[in-house]
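[1] With the sequence up front, the predicted model follows.
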Amino acid sequence: MTNANVTVVIDNMVPTHAPKPFLGEHGLSMLLEIDGRRLLIDTGQTAAVAHNLGLLGFAPSSFDAIVLSHGHYDHAGGLPHVLERAGRRLPVFVHAEAFGEKYSVSRGERRFVGIPMRVERLEGVGADFQRVEAPVEWSPGLWLSGSVPRVTDFETGDARLVAPDAGRGCDCQDPLTDDMAVFCRTPRGLVVVSGCTHSGLVNVVRHGLALTSCTRLHGWIGGTHLGPVGAAQQEATLAQLVAFAPDFVAANHCTGFSMMARLQAAFGERFIPAFVGTEISFASA
């Protein structure tokens, strides 16, 4: 049996018992090792990603590709620091709409939260952008989701995240159509590795089940964005996640402290707080 491994490189939290002096920041980066290949999923927001990769013993020159789950600074800001250390051009999978204007509005203040570097600069340090809209089978049994269909009526997203709408002449809630996840088909079902899940957790899981032809959810790894959304979406999502009956839920980043506690209560030993340095292994074949 072959195992896949996901290591959390960047998260908001570093455990107090961490064996090495990792750095934490508001952001996310995870390294997926599968079938002898390495896929870096997101890059955090600063050079902290390079610091932590070094402590974990992962050289960017060994990576086969990078995926940006969506176009927010806390997932893409560390990209040049990884590319500069790779020493060669790397495929960077990104949704075609990830470089659009993206803002957050809080207490009346409008703040840019998109990718903070121009495409040309990133290409200059080694990014070979592969723009994605439809699903891509990157490796046998492993897919990049492409655009996630929005089918639920309760996953309405984060109203604070906005984008300019020229047709309507205003800032409107950003639909974040650039939001993507990674799907692994395993002998025990679907494993989802997700950045922020702006598409909605249930939408993402349903898309993954359909795309991989899996009949059940084996595990979830990554951000859920349940922390910032409304109570109705939190309740409905948690109920549906319990109904999916996964074998493990490894949540982090935008899940938020309150929802992490609720996931712990709902799943008990099946819940993993996926802070920096956490490793999650699962059978991939």
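    Nice, thanks for sending it over.

[2] rest of the way, CA atoms for contacts and neighbours
    Will do.

[3] The residue most central in space within the chain: what's it in contact with?
    Central residue check for the chain by Cα atoms, centre = their mean: the C-alpha nearest the mean position is that of residue 195, 1.1 Å away. Neighbouring residues of residue 195 by Cα atoms under 8 Å, 6 or more residues apart in numbering: 28, 29, 41, 42, 69, 70, 75, 180, 181, 222, 223, 224.

[4] Now do the end-to-end distance for stretch 238-254.
    In stretch 238-254, first residue to last residue: 15 Å (Cα to Cα, to the nearest Å).

[5] And stretch 102-119, by the same measure?
    Start-to-end span of stretch 102-119 (Cα to Cα) is 15 Å.

[6] which of the residues in stretch 93-101 are buried?
    Neighbour counts over stretch 93-101 (16 or more other Cα atoms under 10 Å) mark 93, 94, 95, 96, 97, 98, 99, 101 as buried.

[7] ok, and here's another one to check against it:
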Amino acid sequence: MIVKTLLENRSVKERYETEHGLSLYIEAGERKILFDAGETDAFIRNAKRMGVDLAEVDMMILSHGHYDHGGGIKYFMDLNKKALIYIHKEAFRPHASIKEGERKDAGIDDSLLHNNRVRLVDEDLYFGDELVLFSHIKGKEMVPRGNSRLLMKKDSGWIKDNFHHEQNLLIKEGNKRVLVVGCSHRGIVNILDQCEKHLDRPWTAVLGGFHLYDLDKNKEEDLSFLKGIADRLEENNAVYYTGHCTGHDQFSLLKEMMGNRIHYLATGSIVEI
């Protein structure tokens, strides 16, 4: 299995473009998967630089209904004429974030809702024995505090986002068990706990964002929260690859706590599992 980071906030080399977003290209067995597509078409240019032919991707998965993960879908569909795109049906609700006291649009293009290549997801999906796409995380432990500034529109009003639209991908290849997440808005420990029901072997690796960027390294309460995350992640044998909304300073602290159990997933990085 190989995972190439087509887009992330930082890069391993200057020749790669960066933006606040995430896009991963995954080869697992015979499958070629695009997981998220950033905000713009930058991931496409990075893919060419990394030798990835996006026209050959078999399927695309959107982790959740935010622009920095789904803004590039339309560019991908112009390039790739065959892949189906799996989006949770709740992702098409209007979404927003509060920035400097103002509500800013954070959603995705709702015209995709009517595209015949888009498959709306609600329940867990199984693609043979190799892939499980799951959502509706029920746990409430160590949920990111930054969620308090993220909204969704329901009926005629704005409420706090419940992130039922967040999807996670479990990949099974031989003896390997790999979890891919977007931002872990429901809490990475809760996602791991719920995914346990789909496991028949120990974890191998976990990749994606953990949404910890707003934790203040100078506040004891926030450091304690981060230490709690690190302790829970170390309870299994997985190796973690994270970035984007995890936050660079927060990653550095996790690195101090977890050592070689955790690595940064910057644009241009290649992970062989």
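    That came in fine, so what should we check first? Every value quoted in this text rests on a predicted model; they were computed, and no experiment measured them.

[8] Map the residue nearest to the centre of the first structure onto the second structure.
    Using TM-score structural alignment, the partner of residue 195 of the first structure in the second structure is residue 182.

[9] Could you tell me whether that match really is in a helix?
    No. Counting by DSSP: H, G, I helix; E, B strand; the rest coil, residue 182 of the second structure is not part of a helix but coil.

[10] Now do the same contact list for the aligned residue in the second structure for residue 43 of the first structure.
    Using TM-score structural alignment, the equivalent of residue 43 of the first structure in the second structure is residue 37. Residue 37 of the second structure makes contact with 7, 21-24, 43, 62, 68-73, 76, according to Cα under 8 Å, 6+ apart.

[11] Filter those residues down to the ones in strands?
    Within these, residues falling in strands by DSSP state E are 7, 23, 24.

[12] Out of the residues you listed, flag the one nearest to residue 266 of the second structure.
    The nearest member of those to residue 266 of the second structure, counting by Cα to Cα, is residue 7 at 7.4 Å.

[13] how much space between the aligned residue in the first structure for that closest one and residue 166 of the first structure?
    In the first structure, residue 7 of the second structure lines up with residue 10, judged by TM-score structural alignment. As judged by Cα to Cα, residue 10 of the first structure and residue 166 of the first structure stand 35 Å apart.

[14] And those two? Which one has more around it.
    residue 10 (38 against 9; other Cα atoms under 10 Å).

[15] show me the contacts for the more buried one.
    23-25, 27-30, 43-44, 48-49, 52, 275-276.

[16] ok so, going back, with distance to residue 211 of the first structure and secondary structure as added columns, please give the buried residues of stretch 93-101 of the first structure in a markdown table.
    What follows is the buried residues of stretch 93-101 of the first structure, written out as a markdown table (distance: Cα to Cα, whole Å; DSSP: H, G, I helix; E, B strand; the rest coil):
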| residue | distance to residue 211 of the first structure | secondary structure |
| --- | --- | --- |
| 93 | 18 | strand |
| 94 | 19 | strand |
| 95 | 18 | strand |
| 96 | 20 | coil |
| 97 | 21 | coil |
| 98 | 22 | coil |
| 99 | 26 | coil |
| 101 | 29 | coil |
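
[17] quick check, nearest of those residues to residue 281 of the first structure?
    Nearest member of those to residue 281 of the first structure, counting by Cα to Cα, is residue 93, at 23.5 Å.
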